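# Sequence and predicted structure are below.
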Amino acid sequence: MGYDLSIIVPVYNEEDNLERVEKELSDYLKIASVPTSILFVNDGSKDNSQEMIEAICARQPDFHFISFEANKGLSAAIKAGFDHTESRLVGYIDSDLQTAPEDFNLLLEHSEDYHLVTGVRANRKDSFVKNMSSTIANGIRRAFTKDGMDDTGCPLKIIHTDYAKRIPMFKGLHRFLPAMILLQEGKIKQVPVQHFPRVAGEAKYGLWNRLLGPLMDCFAYLWMKKKYINYKVASKSE
């Protein structure tokens, strides 16, 4: 079957969430506004996540997986998803399901006119410390990137696959996906989406990852922006 959208689901030690992930994503496939597939990227999980993923994919024909030999981090998992996607559009959602799969349909409404559409988490259901550190980190990032995005950490995005494949990923760059589309002279948009508390498993990132890490990544982004190569072919021979 040909798919218009492939949704990447990075997984790291999420065995407590995967049954709910299967149910909610399989329910979404029934109402998706375009033909859609699911791609699990197992980022070297040490629990039973891989066994559960294989069982899910065996009984769900539109679910697929790739599995890393070792844990490489979220940016690597997203890049692997980009690399293995063949559909016109590629989406991304976290396996903690703090965002709702059905909100992909809200993003798809704008995917023809924009090369990246990202969610903005309305009424976030996180702790005060997590919300505050995220707000500060987003403010710092906006000052560096000028991308105008309020919530690049929102784990609900749709990108044109050809643009996604041209992103030169490095660790931490998942926070800069809108800015990397702008470097390609693409168009970006943010759309309010639902947000829910985590109901199972544990968050994988602490204060360092949410605040100090992104600050350091901003300097890496500025270096990449200065060195970034972007070109358009005017014509070529047959």
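Arrived safely, thanks for sending. If you're wondering where the values come from, they're calculated on a predicted model, not measured in any experiment.

# hey, let's count contacts and neighbours off CA atoms from now on
Will do.

# Spatially nearest residue to the residue nearest in space to the middle of the chain (excluding sequence neighbours)?
Taking C-alpha atoms, centre = their mean as the criterion, Tyr92 is the residue nearest the geometric centre of the chain, at 3.5 Å. Here the nearest residue to Tyr92 in space, its sequence neighbours aside, is Ile8; by C-alpha to C-alpha, 6 or more residues apart in numbering that works out to 4.7 Å.

# Please compare the first structure with the one that follows:
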Amino acid sequence: MTSDICVIIPARDEVAALPALVAEIGAALHDRRFDILVVDDGSTDGTAEVLAALAARDPHLGWLRNDQALGQSAAIRAGVRATRAPIIVTLDGDGQNPPDQIPALLARLEAADGARVGLVQGQRSRRQDTLSRRLGSGIANRIRDALLHDGIRDSGCGLKAFRREAYLDLPYFDHIHRFMPAMMLREGWQVVPVAVSHRERKTGRSKYSNLGRALVGVVDLLGAAWLIRRSPQGQAQSRTAQTLAPETAEASTQVAN
């Protein structure tokens, strides 16, 4: 039986968070046909052994492994290529994205008027991170929006729901997971932001620093802006987005024809 939904979890050295995360996803999607695919991105903490044990007990769970860390975008891409489910959900492997938010994203993606909605982008309403990280992300998002005009205030949120066919339309580059709203708009898909909750990190540690994000982000941002300007729609595109609560999310971001 083919699943309707594949939940892809890119994970590197998150062995302590994964068992609970897999269980929570199962509870959130108990009434749906779904699979969970963990992409172990070169972990050295015993993640592979834990995933093998979990998969032996859970028929919904599968996993892939990169022998070396290739990054979150590459891990997501490998997962999307490996599944044939038409709807993809992603969330971070650290457990900070609550799986009970997934149904709200799916409801908006599957709405009767959502045929051209390619991506539902989670936006953390109360981000549970350090002050320096919140400030750094806020500045980065303002700069990004000034250049890309995608109207999304939190494109770095790992909680996303999107159509596999829409994802496969996108040009691929490293760190594209941070620019998916702008790239979806570039290809003519609609993007809907939905407010989601966020949790404190309980285990492990972040793989990024503010400086590290900034150094790679500048190059990626300029590249994304160049791609948008080279798109068939070009600068004639009109992009507007609104942030709404999950239960009332009816606004969409749409490329003007």
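Everything's here; your move. Bear in mind that the values here come from a model prediction, so they are computed numbers and not experimental data.

# Please give me every residue in contact with the residue nearest to the centre of structure 1.
When the contact criterion is C-alpha atoms under 8 Å, 6 or more residues apart in numbering, the partners of Tyr92 of structure 1 are 7-9, 78, 155-158.

# Which positions within the longest helix seen in structure 1 qualify as buried?
Looking across structure 1 with DSSP state H, the single longest helix is helix 128-145. Applying a neighbour-count criterion of 16 or more other C-alpha atoms under 10 Å, one finds 130, 133-135, 137-138, 140-142, 145 buried in helix 128-145 of structure 1.

# Let me see the ranges of the helices in structure 2.
For structure 2, the helices defined by DSSP H occupy 18-28, 47-57, 72-82, 102-109, 131-148, 164-169, 180-186, 210-229.

# Tell me the gap between the last one and the middle of its chain.
What it means is helix 210-229 of structure 2. 17 Å (C-alpha atoms, centre = their mean, to the nearest Å).

# Check the fifth one too.
Distance of helix 131-148 of structure 2 from the chain centroid (C-alpha atoms, centre = their mean) equals 17 Å.

# got it, and the second one?
Centroid separation between helix 47-57 of structure 2 and its chain, computed with C-alpha atoms, centre = their mean, is 23 Å.

# quick one: it to structure 1 mean distance?
Comparing helix 47-57 of structure 2 with its match in structure 1 after superposition yields a mean distance of 0.9 Å (mean C-alpha distance after the TM-score superposition for structure 1).

# Quick one: map the residue nearest to the centre of structure 1 onto structure 2.
Under the alignment (TM-score structural alignment), Tyr92 of structure 1 pairs with Thr90 of structure 2.

# From Arg84 of structure 2, how far out is that match?
Using C-alpha to C-alpha, to the nearest Å, we find Thr90 of structure 2 at a distance of 15 Å from Arg84 of structure 2.

# What of Ala107 of structure 2?
Ala107 of structure 2 is 20 Å from Arg84 of structure 2, where distance means C-alpha to C-alpha.

# picking up where we left off before, what stretch of structure 2 does the longest helix of structure 1 fall on?
Under the alignment (TM-score structural alignment), helix 128-145 of structure 1 falls on residues 131-148 in structure 2.

# For Met169 of structure 1, list the residues it contacts.
If a contact means C-alpha under 8 Å, 6+ apart, then Met169 of structure 1 has 75-76, 79 as its contacts.

# and which of those residues is nearest Tyr205 of structure 1?
Ser75 (13.2 Å; C-alpha to C-alpha).

# Is that closest one in contact with Lys171, as I believe?
Yes - proximity of Ser75 of structure 1 to Lys171 meets the contact threshold set by C-alpha atoms under 8 Å, at 5.4 Å.

# Looking at the two, which one has more neighbours?
More crowded of Ser75 of structure 1 and Lys171, by other C-alpha atoms under 10 Å: Ser75, with 17 against 14.
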